[in-house]
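# coords please:
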Amino acid sequence: MVTPRRLLPSISSLRALEALDRLQSASAVAEELSLTQSAVSRQLQTLERQLGMELIIREKKRLSLTQEAQEYAAEVRQSLSQIAQSTLRLQTSPMAGTLSLAILPAFGMRWLMPRLPDFSRLHPDVTINMATRLKEFNFSGEPFDAAIHFGYAEWPGTQSLLLKHEQVLPVCAPSLLGKMKISCPLDILKLPLLHIQTRPQAWGTWFSEQAGVSQQSVSGTMYDQFATITQAALHGLGVALMPDYLVEQELAAGSLIALHPAPVETSGAYYLVWPESKSRHAALTKFRHWLATQSQPEDPLPR
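Predicted coordinates for the structure are as follows:
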């Protein structure tokens, strides 16, 4: 299928439109693009003629975008970013496969990173570029080939590979517990609780399953990342309900202690997720085939 030329405006015109939407000033656009203001104006006029519609509101000497043009500029911005990322990948690794991967910071640090040397040894031709994302996102708006998500494998337009089910364990610093004895799960409610934003119902679900008591609202302090909630637990600020793989080292060293006999599996899991359009991506194919050999079952938790 050949796309009509009128639907493929020049990059220069699109850059001028995107910059005007972002900078809100024709002079600022001219400075950023190293053009004169008249050249910027001509680029925008060319775009309007090509699209056959008005995009620019011209009031006195000020230029601004129509509402439709603002929405168009937002989509153009995403496309320009993807072009830039693709160009960078080509320039930095023209002869080898490159994979752009979004990772969850804690899972990436504790689970993925220790395993990556094996992948590098097996596939030295593949370069993996990584960036952290705490929340799920739309692949059409982010320059990633794949991502590691936590959830239930229900991401439309994607395919996924199960990496690891999550098992959680209540942990705290020995100093917080002192001489207190934990005889049953409900005794933990006597201690301050630490919550993670990505699992707001975790404590309520855990108490319901382990103690048979509905705890719809469990008070406590909230943290946005596992790295910070781990530090809070280590410094005796409360009890954290932590994925077991994240506190293996701390439990083995005795800096944290478990307040329950064994980890409990949750309903969510970690997945490698990629858009269907990337299914034949060479570097991604190598990576996911390798990851399949690293996924569950896991080694037992150190005691």
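# use CA for all of it now, contacts and neighbours both
Will do.
# top helix in this protein by residue count?
helix 67-92 (DSSP state H).
# helices or strands up against the next helix or strand after it?
Beyond helix 67-92 on the C-terminal side, the first helix or strand identified by DSSP states H and E is strand 97-103. On a contact count with 3 or more C-alpha pairs under 8 Å, 6 or more residues apart in numbering; DSSP states H and E, strand 97-103 meets strand 126-132, strand 146-151, helix 282-292.
# just these: most buried one?
For the helices and strands packed on strand 97-103, the largest average neighbour count (mean count of other C-alpha atoms under 10 Å) is found in strand 146-151, namely a mean of 23.
# just to revisit the earlier point, quick check: which of the helices and strands packed on strand 97-103 is nearest to L246?
Closest to L246 of the helices and strands packed on strand 97-103, according to C-alpha to C-alpha: strand 146-151, at 14.5 Å.
# Proceed likewise with the subsequent sequence, for comparison:
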Amino acid sequence: MRDINLKATEHFEAVARLGSVTRAAEELMVSPSAVSQQIRQIEAQLGVKLFRREKQRLILTLDGDRLFQTATEAFAALRNARDAIARQREARNVILRVSPSFGVRWLGPRLPGFLARHGDWNIRVDATPDFSAFEAEAVDFDLRYGNGGWKGLNVFPILHDHVLPVVSPAYLAELEATAPGDPVAQLANARLVDSVKALTRWDMWLARQRITLPRLSLPLRFDRSSMSIEMARQGFGIALESTALCLPDLQSGALVPLSRDFDVLVSEAYWFVSPPQHMNRRIVRLFSEWLTAEGRAHDAASEALLTGLGCRLRDQGPEDHSALSVDQ
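Have a look, this model is predicted:
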């Protein structure tokens, strides 16, 4: 048997629920003859009679009652789902996607402050390194790590990378003992922690600092920057990281710059990304404005701390990493 005709089933359910072809036609905004035709079609498909007439009244047969009980529950569930989806889109709900490390170390600590002012909002955060397929997923926007340039989407920067080698004070003391006053030699002697999905990795950073090491060894590699930062905090090596994720550790002194001799490389790295039409939702616009303000405040705090520590900031040109799906 072919799959059941949903249009004919919808017409049948309306007639059975309302007890009248005419009233069903009014609800469905079609003619009574169209309703009757759909009833005949589903009866022909099933090979049974669904109604019998008694004194100008339509009475469900046993088969008709069995189909009606199932159909009315199914269509009621569909209508409820439709209404819930419509309410959700109009309510104060927002769904966003963010990479895991950025979600935990940057966005997460800021959300309570936002919710304290907007307690009636519902926020869903999907922490994943995968970018949203907006045409197929119910996601309002992404916070993406990369160099921008995603075509066909509304894209603007939220936060900069300020990249530098960071190390625990205890491990820095060990390195200083091996090569006093020589940070390049200290690098050569150190365990370098590699964040394999970062935009600026050790080979690029060394080239931009015009440093050549006798041998580039990366004994610790992680696909989450949060893990690289933790390894550096524990004194297992030097992590090449951004203040976007490790600013609190630098502020507390749990991590320190390896040396003021090396420039801090600065670039736009975190982006608000959404289909243009999603900006028509007021909640999305307000959230994007809040994110932008938080990003500016964080960038200002990063620069104030770094310059206060005597570090030099240097803008670096963009690299073509816009197609990468990365966690940073």
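# strand 97-103 and the longest helix of the first structure, what's the angle between them?
Interaxial angle, helix 67-92 of the first structure versus strand 97-103 (axes from the mean of the first three to the mean of the last three C-alpha atoms, to 10 degrees): 130 degrees.
# in helix 67-92 of the first structure, what's buried?
Neighbour-count burial for helix 67-92 of the first structure, with 16 or more other C-alpha atoms under 10 Å as criterion, is recorded at A69, Q70, Y72, A73, V76, R77, Q78, S79, Q82, Q85, R89.
# dump those residues to CSV, plus distance to S208 of the first structure.
Shown next, in CSV, are the buried residues of helix 67-92 of the first structure (distance: C-alpha to C-alpha, whole Å):
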residue, distance to S208 of the first structure
A69, 52
Q70, 49
Y72, 48
A73, 49
V76, 48
R77, 47
Q78, 44
S79, 47
Q82, 45
Q85, 46
R89, 48
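# widest-spaced pair of these?
Farthest-apart pair in the buried residues of helix 67-92 of the first structure is A69 and R89; separation 29.9 Å (C-alpha to C-alpha).
# where does H160 of the second structure land in three-state SS?
Assigned with DSSP: H, G, I helix; E, B strand; the rest coil, H160 of the second structure falls in the strand class.
# number of residues surrounding the aligned residue in the first structure for it?
H160 of the second structure maps onto H165 in the first structure when the alignment is built from TM-score structural alignment. Neighbour count of H165 of the first structure, defined by other C-alpha atoms under 10 Å: 20.
# OK, contacts around H165 of the first structure?
E265, T266, S267, G268, A269, Y270, Q296 (C-alpha atoms under 8 Å, 6 or more residues apart in numbering).
# strands - which of the residues you listed land there?
Using DSSP state E, the members of the contacts of H165 of the first structure that fall in strands are E265, T266, S267, G268, A269, Y270.
# returning to that earlier point: any idea how far the longest helix of the first structure is from the chain center?
19 Å (C-alpha atoms, centre = their mean, to the nearest Å).
# could you do stretch 114-126 of the first structure as well?
Mean-position distance between stretch 114-126 of the first structure and its chain equals 22 Å (C-alpha atoms, centre = their mean).
# what's the first-to-last distance across it?
Stretch 114-126 of the first structure has its terminal residues 17 Å apart, counting by C-alpha to C-alpha, to the nearest Å.
# how much space between the residue most central in space within the first structure and M242 of the first structure?
In the first structure, the centroid-proximal residue (C-alpha atoms, centre = their mean) is R133; its distance is 2.2 Å. From R133 of the first structure across to M242 of the first structure, the span is 19 Å (C-alpha to C-alpha).
# check K164 of the first structure too.
K164 of the first structure is 15 Å from M242 of the first structure, where distance means C-alpha to C-alpha.
# of the two, who's got more company?
Taking other C-alpha under 10 Å, K164 of the first structure and M242 do not tie; M242 has more neighbours (25 against 18).
# make sure the more buried one is actually in contact with L193.
No - proximity of M242 of the first structure to L193 does not meet the contact threshold set by C-alpha atoms under 8 Å, at 11.6 Å.
# where exactly do the helices run in the first structure?
11-23, 26-33, 37-51, 67-92, 105-107, 116-122, 174-177, 202-211, 226-234, 248-253, 282-292.
# out of those helices, nearest to H260 of the first structure?
Among these, helix 202-211 sits nearest to H260 of the first structure (C-alpha to C-alpha), with 9.6 Å.
# lovely, talk soon.
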